[in-house]
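Asks: here is a sequence together with a model predicted from it:
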Amino acid sequence: MNRKIISLLVCVLLAVAVFAACAQPVPAASSQSAEASTSTTAAPSESVQPSESASVAAGVTVADMAGNEVAVEKADKIVSLTPAGTEIVCALGASKQLVGIDANSNYPEITQSIDIVGDFNGPDVEKVAAKEPDVVLAGIGLQQDAVDKLKELGITVVVVEATTFEDISKSIELVGEVVGAQDEAAQLAVGIDTVVKNAQDKKPAEEKTVYYAMSYGDMGNWTSGPGSFINTMIELAGGKCVTADQPAPWIEYSLEDLAAADPDIILMDGSMGSTEDLAKIAGYKDLTAVKNGNVYAIDADVFTRPGPRIGEAILEISEILNK
């Protein structure tokens, strides 16, 4: 099985596991949006450049994303088990404190020089422990077994992975507490809220229907449903998700339903192939979006990670909707 299919299956399984355990309503925008409207807007890409300005936290007790109270004595040595967690640490200027990351953590460039301690869905507990970390930043669902084993070894674990769009800012602020970069975290959160407000201010006059092709063809027609990051971002930018009435955040959508929905715009995971490839697939080639050339390849690493680059994703969706 090639790496692309494995990554797809991991994404689907993680999403199902996370939302089954933590499903909750997603609001139209985060609670900081009003404050953000008076803030200076920074380009989303600028907000994730590591400045190495973060100080090391000591003696803090945090409430993590799983509802646990965790005492963090220090954060000189950090292991991150999620790509979003890794990006947040780097965006807060604490990349030099990372001593281990998961194999899917590939951004920013500095991650290429950090040791890998297992796959996202299979952290190697022995490798993590060998790093003697002060704190491990983890996800939930597929990582629960590894988290339990690490705790049994006396290793401090903080669950930082957001499960809804609203929680992304909370996740960033949580990591800010851990690494002692609360001010930087607050700025990143406000930056995301500012992008959301700007996108809402620029909503197209005519509402357009949108479908996200997470996969297609032999890998199945997996897509996003209500409560997923993708659907939330599309709606915040002014689009209408054709899967809004589906029962779960991540689903396999039938070609019959897709034909009936006949979306105006298709966003596709660019790692799965080109827009030309999708246009040749039975069930897609006769869709209005394909015929009109309204199929857009997106970077799934940016669009599906609940981290600092989520503002870039919303901005891109807004630009597509306004074409």
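Replies: Great, that's in hand. This is a predicted model, so every value here is computed, not measured. Numbering: from 1, shown residues only.
Asks: only C-alpha atoms from now on, for both contacts and neighbour counts.
Replies: OK.
Asks: ok now stretch 303-321, how far from the chain's centre?
Replies: 10 Å (C-alpha atoms, centre = their mean, to the nearest Å).
Asks: and stretch 78-86, by the same measure?
Replies: 12 Å.
Asks: other residues contacting that stretch?
Replies: Here stretch 78-86 makes contact (C-alpha atoms under 8 Å, 6 or more residues apart in numbering) with 97-102, 104-107, 117, 120, 123, 128, 131, 133-139, 160-161, 175, 305-308.
Asks: pull out the buried residues from those residues.
Replies: Using 16 or more other C-alpha atoms under 10 Å as the burial test, the contacts of stretch 78-86 include 97-102, 104-107, 117, 120, 123, 128, 133-139, 160-161, 175, 305-308 as buried.
Asks: next one for the comparison:
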Amino acid sequence: MRVFSHTCSNTEIVCALGCAQMLVGVDADSDYPPEAVAGLPKTGRDLDLDVDAVLALAPELVLTSLTVPGHERVVEALQAAGLRTLVCDPQSLADVYGDIRRIAAALGVDGRGEALVAQMEGAMPCVEPRGPRPAVLVEWWPRPVIAAAKRSWVNDLVVRAGGRNPWGGVDAKSVPLENAAAAAAAPDVVVMSWCGVKVENYRADVVRRREGWVDVPAVTAGRIRAISEAFLGRPGPRLVEGYRQLRQAIAAASG
């Protein structure tokens, strides 16, 4: 089957299923695994996809998503061009598992999908801390602070790793916050996972210098952690690494 992948997470799922040879092209942001994507045609970034270039690759299936605002416009353009699409819009870890199974079924490797889900599930056990759960702010953006909310797989990862998301009750994918509101939640851990920024460019001083944050527990204890968006923002196999790093940060905050 000839497959085009429009998003990083779907590219990584295809490769983790052992189906990299089916890929005929990917979006420009798909960078992992490097050995699988290096030689593939790239037809533009996710929100600026060149649909005509995708058509020229004659894919039998386009894997796309609605995980980023604006993706719906790209999905509509792909479908209007007559391309067969499989659209993912995960809002929980269970949804991520469901997408892996759907993609595996579409590629004719159902068993591999079940095996991948089982592997991920086993690698991310639910931790029940002995004391209170540390409050964890996972921020997708620093100015303004944009925090993961209830309808995010990251909320599930935080809870599994033994933490508590102060915005886990907000019925949204994410929530923008004023500095004062974020500080009032008194996060014990702040996780920088800034969208579209390389992890080496995450700067803890941006968090420390926020007005009114001098007494925030994560700041006073020095628990400001950088976890690449590749491990938390891509709903695919590498969430396992995001969980592992979250677990380390939460364990340190648990004393």
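Replies: Ah, there it is. Quantities reported herein were computed from a predicted structural model and do not represent experimental measurements.
Asks: in helices, which of the contacts of stretch 78-86 of the first structure fall?
Replies: Among the contacts of stretch 78-86 of the first structure, DSSP state H puts 128, 175 in helices.
Asks: so which of the contacts of stretch 78-86 of the first structure belong to strands?
Replies: Residues of the contacts of stretch 78-86 of the first structure located in strands (DSSP state E): 98-101, 123, 135-138.
Asks: farthest pair in those residues?
Replies: Spanning the widest gap among those are 98 and 123, at 15.5 Å by C-alpha to C-alpha.
Asks: which residues in the stretch 151-300 of the first structure form helices?
Replies: Applying DSSP state H, counting those that start in this stretch to the stretch 151-300 of the first structure gives helices spanning 167-179, 182-201, 229-236, 255-261, 275-279, 288-291, 300-303.
Asks: counting contacts, what elements does the fifth one pack onto?
Replies: Pointing back at helix 275-279 of the first structure there. Applying 3 or more C-alpha pairs under 8 Å, 6 or more residues apart in numbering; DSSP states H and E, one finds that helix 275-279 of the first structure makes contact with strand 295-298.
Asks: and if you look at the last one?
Replies: If contacts are counted by 3+ C-alpha pairs under 8 Å, 6+ apart, helix 300-303 of the first structure sits against helix 310-321.
Asks: which residue numbers in the second structure does the helix it packs on align to?
Replies: Taken onto the second structure by TM-score structural alignment, helix 310-321 of the first structure occupies residues 239-250 there.
Asks: against the first structure, what's the mean shift for the matching stretch, could you check?
Replies: Aligned to the first structure and superposed, stretch 239-250 of the second structure gives a mean residue distance of 1.7 Å (mean C-alpha distance after the TM-score superposition for the first structure).
Asks: buried set for that stretch?
Replies: Neighbour-count burial for stretch 239-250 of the second structure [16+ other C-alpha under 10 Å]: 239-247, 249-250.
Asks: swap in stretch 119-132 of the second structure?
Replies: 120, 124.
Asks: residue 15 of the first structure matches what in the second structure?
Replies: In the second structure, no residue is matched to residue 15 of the first structure (TM-score structural alignment).
Asks: so which strand or helix has residue 15 of the first structure?
Replies: Assigned by DSSP states H and E, residue 15 of the first structure belongs to helix 3-22.
Asks: now do that helix: distance to the chain's middle.
Replies: Computed by C-alpha atoms, centre = their mean, the chain-centroid distance of helix 3-22 of the first structure equals 12 Å.
Asks: counting contacts, what elements does that helix pack onto?
Replies: Checking 3+ C-alpha pairs under 8 Å, 6+ apart, helix 3-22 of the first structure ends up next to strand 250-252.
Asks: roughly how far is the strand it packs on from the heart of the chain?
Replies: 17 Å.
Asks: what do you get for stretch 121-141 of the first structure?
Replies: That offset, for stretch 121-141 of the first structure, works out to 20 Å (C-alpha atoms, centre = their mean).
Asks: so what's residue 233 of the first structure closest to, chain neighbours aside?
Replies: residue 314 (5.7 Å; C-alpha to C-alpha, 6 or more residues apart in numbering).
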